[in-house]
Structures are given as structure tokens and as C-alpha cells.
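*Asks:* For reference, the sequence and a predicted model appear below.
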Amino acid sequence: MFIKANLFGIDMSKTSKDKVPEAQGVVSGCVFLVTLFLFIPVPFSQHIIKNVDFPHDEFVEMMAALLSICCMLLLGFADDVLDLRWRHKLLLPTVASLPLLMVYYVNFNSTSVIIPKPFRSWVGFSVDLGFLYYLYMGMLAVFCTNAINILAGVNGLEVGQSVVIAGSIVLFNLVELWGDLWKAQQFSLYFMLPYLGTSLALLRFNWKVILVKQSVHNPLSGGARYCKDDGVKEEAATSRFVPRVELV
């Protein structure tokens, strides 16, 4: 289907010139979205059945996260078809992060950042960034959505690093489930577990003998999921991207 639509490429690491379908990240992305769409009633089933104390704030958070991920998936498809310029790919993730930022502003509006222990004697325990915090989160959306795409062109590397980062975040969430912020960790798992599963499936076809090319859908929508997770535990999720900074 994708080859007929002229969405294909050539595996440059092989001597053969067989056509390889591109844009397969949109398939894994759609499976991820459909899975979460079907999962939406599950966390709120007790509240729906008993019809009491429905957590509207948590529901809105989930909808905003799904909207941002869906926007980035659309951007990835548009880039494959229209070959968007980099200035557009740098601007649109910021716009796609606005639903998350607005929900964060309404539900929390906490703009304080905890200072690492070695620097607390000079700066203090935390610093209130104010408006700069939202500017930072908007810039973080641009970084996360494009960082996965840095090592494009090597079989299995893009989706492979997505699997590693997602797996480490899932492990962190599972460990922290017994902490004070267990609800936030549980909310993160709602997104990261389906993403890890769909990424593993994509990796199966994008490994040594490449059968499909993921294109930019998985990196962009994957970065949006990581950016969403940054709102749950900033230093934990952002630290997974340190190797991307070193590569740059």
C-alpha cells in the first residue's frame, strides 16, 4: 500500500535495490492511539460505575496528552508527504505542546525547579522560574520530538533508542510506584507501556534486515510522549536524553 502511494526508499546498507516501504511509524503510532482510546474508560471505571467524584483534572490531562501526541503524529505524516522545512518542524512541536502547557497551568501552575544537592548551599532548595518555566517546557517539546531523529539512517537505531529510553522510564515508574507520587507514576505507565509495546513491534521490522522504514512518525510522536512524561518527573525523563546532547 505504501509502495503504491510512492512512499518508499532504498536500504543504502544493502547491495540490492529493493523498495522498502516508508512511513511505517504512522502504523505503530495509530496502533498506540487506538489502544489508548480503548483504554480511556479503564482508569475511570470505578468513578463511572459509582457516578461519584469523577477526577476531571486527570481526565483532561490524558486528553491533552493524547491530543499532543496525535498532533505530532500528523506532523510526521505531513513531513513524509510534503517534505517540511526544518523551520516548520521546529515551530510546530511548540504549538502541539500548548494543550499540555494549558492543562498544567490550570491544574498545577507550579513553576519551581528543585536545585541539585551540590548547588543548594549557593542557590537554595528550589528556584521559581515563573514564565520561564513554560518557555522551557515549550523548548523541551522541540528538543524531545527531534532528538530521537538525530541518528536517522542506521537500521534499528532510531526506534532502538526509543525502546531503551521508554524501557528505562517504565522501570523508573515501577520502582516509584511505592513512593508518594505513585499516581503520577501510574499515569505515566498508561502511556509508556503501550508505546514500549508498539516500538518493540516496529523494531522487529526495522532491525538488521530492514523490512520497513519508520520515517519520522515514531521519532516525533515518541518525543511527544517523553515530553509528556517530563511533566511527571522532569529530571528522570530528561536525563534519558543526555546522550542526545552529547552527540550534538
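*Replies:* Nice, I can see it.
*Asks:* alpha carbons only for contacts and neighbour counts from here, please
*Replies:* Fine.
*Asks:* Contacts only, for Arg240.
*Replies:* Contacts for Arg240 (C-alpha atoms under 8 Å, 6 or more residues apart in numbering) come out as Ile165, Ser168.
*Asks:* can you do 10 Å?
*Replies:* Gln161, Val164, Ile165, Ala166, Ser168, Ile169, Tyr226 (C-alpha atoms under 10 Å, 6 or more residues apart in numbering).
*Asks:* swap in Ile165?
*Replies:* If you count contacts by C-alpha under 10 Å, 6+ apart, then Ile165 has Ile148, Val159, Leu171, Met192, Leu196, Tyr226, Ala237, Ser239, Arg240, Phe241 around it.
*Asks:* so which of these is the most crowded?
*Replies:* Tyr226 (29 neighbours; other C-alpha atoms under 10 Å).
*Asks:* From what I see, that one and Ala166 are in contact.
*Replies:* Yes: counting by C-alpha atoms under 10 Å, Tyr226 does reach Ala166; the two are 8.0 Å apart.
*Asks:* ok, and here's another one to check against it:
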Amino acid sequence: MPTPRPLPSTSLLVACIAVATWFVVRPFIDPFPPASDTLHFRRILALCTRRDAVYHSGRGACVHPRKPEGHRIYSNSTRAQCAPESQGLVCAAIYILLLILFIPFAFSDAISSAASAKDVEGIVVTEFPHYQLSVYLSSLLSLLIATMLGFLDDVFDIRWRHKIPIPIIASIPLLMVYYAERGNTHVVVPLPLRFLFGTLVNLGPLYYIYMSLLSTFATNSFNILAGINGSEVSQAVIIALSVILNDLLYLPWPLDFRIPLHLLGSRKEVEIGGVWSAGMAYGSRELVERHLFSLYFMLPLLAVCTGFMYHNWYPARAFPGDTLCYVTGMAFAVVGIQAHFSKTLLLFFIPQIFNFLLSCPQLFGLVPCPRHRVPRIDHDTNLLYPSQAPFEQKPPSKLATLILRVLSTLGLAKLTIEPSTGAIASTTNLTILNFFLVRLGPMTEKRLVQVLMAAQVGGSVLAFVVRYGLAGLVYDGNRR
């Protein structure tokens, strides 16, 4: 079994306590608006959660992977050795436990107001935010279902055609609460199409299909972009950071500043902050509550993933399994749906969308699709090379040949041509990881995951530019 990385000493816990104490004391020194009070406690729990994830993820049971040669890439030092699998279950357990413990604090304002309310006649009627509670609990239930189904996938090795409906099942509680509370199903039509459809279009049942497909994409997009040390968890960390940064723009802050969006082609500037202007929410309590809800789920997710990343970084001493992919994907789907910024969320998935579109010829059967499309490792040099998908049983169809030649011309794939017939004998597997190897050449596994992280960061930067710089070109007004 690979030697586990040394666990952090108690100095990390002491540092977390010091930082958490500052977050507690800070509001009393210079009070923030009431909407941010609960967020400080969430930060404390997130710091403690990160330490728990670092500690427990490295203590997983030693189990042998199902297919050591195809399921995971092993470095020379850890190849064919025993390593903890499915440690995403540990992360999911800590994450969900933290969300459960946080429930009283998320609704502390309502509880404290009910306790302090007085009436001269001795009868007090205080309206509790049952809708927010039902949204929180339904989101938690979806995460629990995703955890259970993800672990079943790790144990029983579920086939891809059976994996597709799993996130749809997990999203049922979300959709039912959304329907019961008469959730909005209208969408704003872009300016160029308004002469056909008007300003608003009611999608009705199609909107619920869209939300279920969003949860399906968010979970499976991590699952099909995996196979190297640190790939799954690094994607989750960067996307969580992007969502958190987007949420912070809408919260009340004691400082204010302006973003010069006119440099990006926008007609106006965006003002951030001001204690009571609630950031980019501009005094809208509803928007503040939505993004606070998102932060309640994203901060502990970031803490858990960064803690696990300590053990999953190359050379990995623990692997996440499918459970972490399901839980992180469902967490992003939850905040995108319940906080009503699903389009912004999809912008943070630009590399995953690219990987999905590139994979479509294999996912839909036009090109042979092996179960694991991870890059091939040369154990002599410890370098990764693009893996191949050979046409062994039958030659590619005319449509597949056309698609592959277009991809080859664009530099997205590398083809092997049969010299005698000129037909395509094989192609590199159509994933973004193999694409990086085709364009940049062979590289080590650590270098490849760094390239993937750089692409993810670049995608997030592009997402912010599109969302807050270019969106004004196709939408009028303040599209928050």
C-alpha cells in the first residue's frame, strides 16, 4: 500500500480556530447588515470541515481497484499497489453532516425574531420561512440520494446507459419543491429574438426538463472528465471558487467600488458594495438570500474538496470514486436551480461543455467508445500519451469518417490511416485530456492535471467576462 501523506499537525487546527475567532469578532467591531451574520458561522464550519476532510480521507480502507490497468493511471511508485478507493464517500459524509448541523444557524434570524417577539395580549404569531426550509431540506435530500447512488455505482460498476437517469432520480425532490412553491418557468428572450417570441416565454414543463438535464450534465460532466490524479476534485474546487466569487458580488459589503465594464463593450459600469445597497443586488433582499443559500452549500463543499485534494494530488494516495462526482455535481445543480442562476453556472462549466461536445461521437456510438478513455501511460518514461479507439469490428461509417476528419483538421483528434485502403484505422479518444496531449505533446500526469486546472481557471475568467461584460449585448436592463 502506498505510504500515506503525513497528516497536518494540531497547528492547522489552532490556525483555523484563530481565523474563525476573527470572523466571529469582526461583525461586532464594524457591524455588517444582518443578512451576512449567518455567513460568518458558515466560514467557521468550513474551516473545520477542511481539516476533517484532510484527516479522514487519508485513513480510508485499502481496497483493490476493479480494473487497475484501465480504471486509474498509476505512477511507477504506486502502480499495482493497494490504494483507498471511493473516498468520495468520506467527503460526502462530512459535507452532508455539516449541512445538517448548519440548519439551525441558517434560520437563526427567524428563530431569534420569534423568541424575542412580544405582544400585549400574550399571543404571538411569527411567520417562519417554511419555503426556505423546504428548499434547504429538499436540496439536502437530493445530495443524500446522489451520495447513495454514487456509492452504488462504485460498488456495482453500473453501466453508462444506466448511469444517465441516476441524477434525474436525485433531482426529483428539488423539482417537486420547485413545483409546489409555484416556481417561475418564464425565461427572458434575447434581444435579437424578441420580434418572434416577445420579452418573456413560459416554458412550462420544458423548464423542469431543463432543470433535470442540468443536474444530469453537472454530475456526469465530472465523471467523463476523470481518470488522472486530482482531475475530479480540482475541477470541483475551481468551479466552487468561481460560484463563491459570483455570490460575494451580491452580498452587502462595507466598501464599494465600480467595475469599468465599458472597457468590455458595456454601456454602463457596475457598482459593487455599499453597506445597505447589498452589492450587485442593489437592495434586493431576495437576491441576497438566494446567493447566501448558494454560499451555505458552496463554502463547505470547497472546504471538503480542498481537504481531499491533499490526498488525491499526484501521486494520489486516495481516489474519489464516482461518489464525489455525483455529490459535487448535484451540489452545483442545487445552487444553480434553487438560487436561480443556472445560466451563469453553465458558464463555469465551459471546459466540461467542450469535453462533452468533443465526446459526443463516442457517446452516441459513431466512434468506438471504450469504458475508460484515460490517456495511456508509458511506464518507462512515466509520460502520458493519447489513448486510441480502434475500429476493430467494422470500418467507420461515412458520417463518422466526416466527423473525425473535421476534428483532425481542427487539431482536436489524431487519426491513424490504413495505408492500403486509406480508411481510418483508429482515432485518439475524444476527451479534453487526450486533446491536450495531442496539441501539447506527451507530458507527465502532474503536468496534465495542471494544464486541466489552467483551462478550468481560464474558463471561469471567460465566464465572468461573458456574464458581466457581454451579456448586455443580448439582454437589456439589469439581468441579475
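*Replies:* Yep, it's here. Quantities reported herein were computed from a predicted structural model and do not represent experimental measurements.
*Asks:* what's the TM-score for these two chains?
*Replies:* TM-score for the superposed pair, counting by TM-score structural alignment, normalised by the length of the first structure: 0.93. Supporting figures: 248 aligned residues with a C-alpha RMSD of 1.9 Å.
*Asks:* quick one on the thing from earlier: of all the contacts of Ile165 of the first structure, which comes closest to Asp80 of the first structure?
*Replies:* Ile148 (16.2 Å; C-alpha to C-alpha).
*Asks:* now for the closest one: what does it line up with in the second structure?
*Replies:* In the second structure, Ile148 of the first structure lines up with Phe222, judged by TM-score structural alignment.
*Asks:* Please apply the same query to Leu171 of the first structure.
*Replies:* By TM-score structural alignment, Leu171 of the first structure lines up with Leu245.
*Asks:* next one: Ile210 of the first structure
*Replies:* Checking TM-score structural alignment: Ile210 of the first structure goes with Ala316.
*Asks:* swap in Ser13 of the first structure?
*Replies:* Looks like Ser13 of the first structure aligns to Tyr74 there (TM-score structural alignment).
*Asks:* Just say helix, strand or coil for the match of Ile210 of the first structure.
*Replies:* The assignment at Ala316 of the second structure comes out as coil when based on DSSP: H, G, I helix; E, B strand; the rest coil.
*Asks:* which residues touch the closest residue to Ile158 of the second structure other than its chain neighbours?
*Replies:* Distances taken as C-alpha to C-alpha, 6 or more residues apart in numbering place Leu152 nearest to Ile158 of the second structure, at 7.9 Å, with adjacent residues excluded. Residues near Leu152 of the second structure by C-alpha under 10 Å, 6+ apart: Ala146, Ile158, Asp322, Thr323.
*Asks:* Would you write a PyMOL line that selects the buried entries of those residues?
*Replies:* One line in PyMOL is enough to select the buried members of the contacts of Leu152 of the second structure, burial here meaning 16 or more other C-alpha atoms under 10 Å:
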select buried, resi 146+322+323
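*Asks:* Format the contacts of Leu152 of the second structure as CSV; extra columns: distance to Tyr178 of the second structure and secondary structure.
*Replies:* Shown next, in CSV, are the contacts of Leu152 of the second structure (distance: C-alpha to C-alpha, whole Å; DSSP: H, G, I helix; E, B strand; the rest coil):
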residue, distance to Tyr178 of the second structure, secondary structure
Ala146, 18, helix
Ile158, 30, coil
Asp322, 27, helix
Thr323, 25, helix
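*Asks:* can you tell me which two in the contacts of Leu152 of the second structure are farthest apart?
*Replies:* Between all members of the contacts of Leu152 of the second structure, the farthest pair (by C-alpha to C-alpha) comes out as Ala146 and Ile158, at 14.1 Å.
*Asks:* Can you give me the end-to-end span of stretch 50-58 of the first structure?
*Replies:* From its first residue to its last, stretch 50-58 of the first structure covers 17 Å (C-alpha to C-alpha, to the nearest Å).
*Asks:* coming back round to it: wait, the match of Leu171 of the first structure touches Leu292, no?
*Replies:* No: with contact defined as C-alpha under 10 Å, Leu245 of the second structure does not reach Leu292; the gap is 11.8 Å.
*Asks:* anything in contact with each of Tyr226 and Ala166 of the first structure?
*Replies:* Phe191, Met192, Ala237, Arg240.
*Asks:* what residue of the second structure takes the place of the second one?
*Replies:* Right, Met192 of the first structure. So, by TM-score structural alignment, Met192 of the first structure is matched to Met298.
*Asks:* any idea how far that match is from Leu241 of the second structure?
*Replies:* 8 Å.
*Asks:* Same check on Gly230 of the second structure?
*Replies:* From Gly230 of the second structure to Leu241 of the second structure the distance is 16 Å (C-alpha to C-alpha).
*Asks:* Which one's more surrounded, these two?
*Replies:* Gly230 (27 against 18).
*Asks:* can you pull the contacts of that one?
*Replies:* Taking C-alpha under 10 Å, 6+ apart as the test, what Gly230 of the second structure contacts is 308-316, 318-320, 445-446, 449-450, 452-453.
*Asks:* now do 8 Å
*Replies:* By C-alpha under 8 Å, 6+ apart, the neighbours of Gly230 of the second structure are Met309, Asn312, Trp313, Tyr314, Ala316, Val449.
*Asks:* swap in Val243 of the second structure?
*Replies:* Applying C-alpha under 8 Å, 6+ apart, we find Val243 of the second structure in contact with Met298, Leu345, Phe348.
*Asks:* Go through these and say which is closest to Ile172 of the second structure.
*Replies:* Using C-alpha to C-alpha, the contacts of Val243 of the second structure come closest to Ile172 of the second structure at Leu345, 19.8 Å.
*Asks:* The closest one pairs with which position in the first structure?
*Replies:* So, by TM-score structural alignment, Leu345 of the second structure is matched to Ala237.
*Asks:* measure that match to Tyr136 of the first structure for me?
*Replies:* 15 Å.
*Asks:* out of everything not next to it in sequence, what's closest to Leu175 of the second structure?
*Replies:* Tyr208 (6.9 Å).
*Asks:* wait, Pro219 of the first structure
*Replies:* That would be Ile148: by C-alpha to C-alpha, 6+ apart, it lies 5.0 Å from Pro219 of the first structure.
*Asks:* doesn't Gly223 make contact with the one you found?
*Replies:* Yes: when contacts are counted by C-alpha atoms under 8 Å, Ile148 of the first structure is listed as touching Gly223 (6.8 Å).
*Asks:* Which parts of the first structure are helices?
*Replies:* Remark: helices assigned in the first structure by DSSP state H are 25-39, 45-50, 56-82, 86-96, 98-107, 120-123, 131-147, 157-176, 182-205, 217-230, 234-238, 242-247.
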